[in-house]
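S.K.: Below are the sequence and a predicted model for it; my questions follow.
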Amino acid sequence: MKSGNLTTIGFDADDTLWQNEQFFQFTEKRLTELLADYAGEEHVSHRLLEAEKRNIGVYGFGIKGFTLSMIETAIEVTEGRITAAGIAEILAAGREMLAHPIEILPHAREALEALAGTYRLVLVTKGDLFDQERKLAQSGLGELFEAVEIVSAKTPETYSRVFARHGDGPRKSMMVGNSVKSDIIPAIEAGSWAIHVPHDLTWVLEQVEPPLDAPRFRQIPDLGQLPEIVREIG
C-alpha cells in the first residue's frame, strides 16, 4: 500500500463510473409528453426542478425522490386533474429507472484496476441506499474498492470523516468525480486533492464553476488519464 503524498482515492459513482443523468433526462421527457395537454415542455421541466429543490431535504437524492417529485409536478400542472392511469405511468417510469442495466463509462474499470492495490480506493456516493447498492453490485466494480460510503450529502465534513476513517486523512487523499459542486469543491475545502472528470450531462443543481486557481485541483477529459495524474501527485 502506498505511503507517500497520496494513499487514498475516493470515487464518485453516478456519471463518473457509470451513466446516470441520461436516464433522468429521458424520464423527464416522458413526463413532459404525458402532461403536454396541460403545459409546454419548458414549463413542466421548470415546475419539476422547483419540486426537486423543495424535496431534496425531505426525500434526498435518487430515483425515488425524483419519482415523487414527478408525481407532485403532475398534480400541480394539471391542477389535480391527473388521472390514476397517469400517476401509474409515472410510477412505472420510476420503476424502469430502478431496473435499468448499468452502463460503465469508458476507462472506468481500467483506471480502477490500475490503481487498486497501490492505493486505498473508496466509493463515495450520495443517493438512495438500495439503488446505489444495486448499481454497484451490477457494475462488477465492487471488488476493486476497499470501502463504500453512501452518504446523504457531500460536504467538507463528509470528506474529512470518510478519509480519516478509510485513509490517512484528507491531506493524503484524493476525490475523483464529475460534479464540481459535490465532488470537487468540498473535497478541496477538506484539504484533499480533487480531480474533475466532466460528463456531457450534469444535473443543473450540480453545475457551478470549477476552482481553477486551487492548487489541489486538476481536470482530465476521462478516467483514462487518471493513473498518470495520480503518479504525478503521489
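M.R.: Received the coordinates, thanks. Keep in mind that this is a model prediction, so the values were computed, not measured.

S.K.: rest of the way, CA atoms for contacts and neighbours
M.R.: Fine.

S.K.: List the buried residues for stretch 185-201?
M.R.: 185-199 (16 or more other Cα atoms under 10 Å).

S.K.: Looking at the residues you listed, which is nearest residue 217?
M.R.: For these, the residue nearest residue 217 by Cα to Cα is residue 194; the value is 5.2 Å.

S.K.: How about the closest one: what's its closest non-neighbour residue?
M.R.: With sequence-adjacent residues excluded and distances taken as Cα to Cα, 6 or more residues apart in numbering, residue 194 is closest to residue 175, at 4.7 Å.

S.K.: what's around the one you found, how many residues?
M.R.: 28 (other Cα atoms under 10 Å).

S.K.: Now do the SS call for it.
M.R.: When classified by DSSP: H, G, I helix; E, B strand; the rest coil, residue 175 comes out as strand.

S.K.: quick one, the biggest strand by length in the chain and strand 173-177 angle?
M.R.: Longest strand in the chain, counting residues (DSSP state E): strand 120-126. Angle between the axes of strand 120-126 and strand 173-177 is 50 degrees (criterion: axes from the mean of the first three to the mean of the last three Cα atoms, to 10 degrees).

S.K.: which residues does the residue lying farthest from the centre of the chain contact?
M.R.: Centroid-distance maximum for the chain: residue 81 at 33.9 Å, with Cα atoms, centre = their mean. By Cα atoms under 8 Å, 6 or more residues apart in numbering, residue 81 lies in contact with residue 75.

S.K.: looking at this, it is in a helix?
M.R.: No: looking at residue 81 with three-state DSSP, it is coil, so not inside a helix.

S.K.: From residue 74, how far off is it?
M.R.: 9 Å (Cα to Cα, to the nearest Å).

S.K.: which residues in the chain form helices?
M.R.: Assigned by DSSP state H, the helices in the chain fall at 21-34, 41-59, 63-77, 84-99, 108-115, 129-139, 156-166, 185-190, 226-233.

S.K.: okay, now the one to match up with it:
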Amino acid sequence: MYKNIKVIAFDADDTLWVNETYFRDAEHQFAKLLSQYETENKIDQELFKKEIENLKLYGYGIKGFILSMIECALELSNYNINQKIISKILDIGKEMLEKPIELLPEIDDVLEGLQHRYKLIVATKGDLLDQERKLEKSNLLHYFHHIEVMSDKKPTDYLKLIQHLDINPSEFLMIGNSLKSDILPLLEIGASAIHVPFHTTWAHEKISEKEQEAADYRTVSNIKEVMGLF
C-alpha cells in the first residue's frame, strides 16, 4: 500500500525522542510549588486551560509552557506569589530546555534502513530554536533532506509542505505519535500515515473514540515495525 511513497516525514517529539514525559514531570514540580494555593488536580486543570488559551499567542513548545506556568501561578495566588517561586518556575523551564536528548529505541536503525530508498524529512511543531537544538544534539540530522518546524499541523499546513516538496499527497507518508496532529490531517488530504503511540499524550492531542474508529490508518507498537511495511 506504500508503493507510491517518495517522501517519509517523521514527527520529532515522542516519535524520534522522549519529550512529553518531561512536561509531566514539570507539571508535578509546578503543582508542588503552588500547593499552598490549590490541589494538584486543580492546578493541573488551570495550567492546561492557560496553555490552550495561550496557544494562539505563544504557539507550541517549552517557552510558551513557561509563560503559561507564570501566568497560572500569578492568577492562582491572586497575584501574591513570592518572587522566589517565580524564579523556581523559570528554573523548571530552563531545566527542560537543557535536557539531554533521549532517542527512542531503534530510531537509528529505522532511519538508516529507509534513507537510501526514500527522501526522509522531519515535520514537527514547536519552538524553532528549541527544535533545532534538539535535532543538533540528537545526531540524526544527517538522515534528513529537510526539516520543517510547523506552527501547527492542520491539513492546510501539510498541503503547503507537500507543495514545497513538489510531490502529490499520495506520495507522502507521515509517521508520528499524535493521532490529532500526525495522522488525521494526512488522511484528510489523501496522504498516508502510520501511528506509533507513545506511553503518554498531552490532553490537547487526544481525539475521541468515534474519530479513531472513523479513520483508516495503521498503528504499530514500535518504530521498528515500520520496516516490515515496505
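M.R.: Sure thing, it's come through. All values derive from a computational prediction rather than experimental measurement.

S.K.: tm score of chain vs chain?
M.R.: With the length set by TM-score structural alignment, normalised by the length of structure 2, the two chains reach a TM-score of 0.95; 227 aligned residues with a Cα RMSD of 1.3 Å.

S.K.: In structure 1, what sits opposite residue 225 of structure 2 in the alignment?
M.R.: Residue pairing (TM-score structural alignment): residue 225 of structure 2 is matched to residue 225 of structure 1.

S.K.: what's the spacing between its match and residue 49 of structure 1?
M.R.: Residue 225 of structure 1 is 34 Å from residue 49 of structure 1, by Cα to Cα.

S.K.: With residue 218 of structure 1 instead?
M.R.: 30 Å.

S.K.: same check, this time on residue 5 of structure 1
M.R.: In terms of Cα to Cα, residue 5 of structure 1 sits 41 Å off from residue 49 of structure 1.

S.K.: Which one's more surrounded, the two?
M.R.: residue 49 (19 against 11).

S.K.: Tell me which residue of structure 2 matches up with that one.
M.R.: Per TM-score structural alignment, residue 49 of structure 1 is aligned with residue 48.

S.K.: Residue 81 of structure 1 now?
M.R.: Checking TM-score structural alignment: residue 81 of structure 1 goes with residue 80.

S.K.: show me the contacts for the spatially closest residue to residue 147 of structure 1 that is not a sequence neighbour.
M.R.: Using Cα to Cα, 6+ apart and skipping the chain neighbours, the partner closest in space to residue 147 of structure 1 is residue 122 (4.9 Å). When contacts are counted by Cα under 8 Å, 6+ apart, residue 122 of structure 1 touches 8, 9, 10, 11, 145, 146, 147, 148, 149, 166.

S.K.: go again using 10 Å as the cut-off
M.R.: Counting by Cα atoms under 10 Å, 6 or more residues apart in numbering, residue 122 of structure 1 touches 8-12, 142, 144-149, 162-163, 166-167, 174-175.

S.K.: and the residues you listed, which of them are in strands?
M.R.: Secondary structure defined by DSSP E assigns 8, 9, 10, 11, 147, 148, 149, 174, 175 of the contacts of residue 122 of structure 1 to strands.

S.K.: Look up how far residue 19 of structure 1 lies from the second one.
M.R.: Computed as Cα to Cα, the residue 9 of structure 1 to residue 19 of structure 1 distance reads 20 Å.

S.K.: Between the two, which has more neighbouring residues?
M.R.: residue 9 (28 against 17).

S.K.: Wait, the more buried one touches residue 194, no?
M.R.: Yes: between residue 9 of structure 1 and residue 194 there is a contact at 9.4 Å, judged by Cα atoms under 10 Å.

S.K.: intersection of neighbour lists for these two?
M.R.: Residues touching both residue 9 of structure 1 and residue 194 (Cα under 10 Å, 6+ apart) are 173, 174, 175, 176.

S.K.: Map the first one onto structure 2.
M.R.: Taking TM-score structural alignment, the alignment pairs residue 173 of structure 1 with residue 172 from structure 2.

S.K.: Please name the residues that touch the closest residue to its match other than its chain neighbours.
M.R.: Leaving aside its chain neighbours, residue 172 of structure 2 sits nearest to residue 7 (5.1 Å; criterion: Cα to Cα, 6+ apart). Neighbouring residues of residue 7 of structure 2 by Cα under 10 Å, 6+ apart: 117-121, 145, 162, 165, 167-174.

S.K.: run the last query once more with 7 Å
M.R.: Taking Cα atoms under 7 Å, 6 or more residues apart in numbering, we find residue 7 of structure 2 in contact with 118, 119, 120, 171, 172, 173.

S.K.: Would you reformat the residues you listed as CSV and include neighbour count and distance to residue 87 of structure 2?
M.R.: Below are the contacts of residue 7 of structure 2 laid out as CSV (neighbours: other Cα atoms under 10 Å; distance: Cα to Cα, whole Å):
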residue, neighbour count, distance to residue 87 of structure 2
118, 15, 47
119, 17, 44
120, 21, 41
171, 17, 48
172, 23, 45
173, 24, 43
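
S.K.: Could you work out the most separated pair of the residues you listed?
M.R.: 120 and 171 (12.3 Å).

S.K.: rewinding a little: any idea how far the residue farthest from the centre of structure 1 lies from residue 185 of structure 1?
M.R.: 43 Å.

S.K.: and what of residue 54 of structure 1?
M.R.: 23 Å.

S.K.: And for residue 77 of structure 1?
M.R.: 36 Å.
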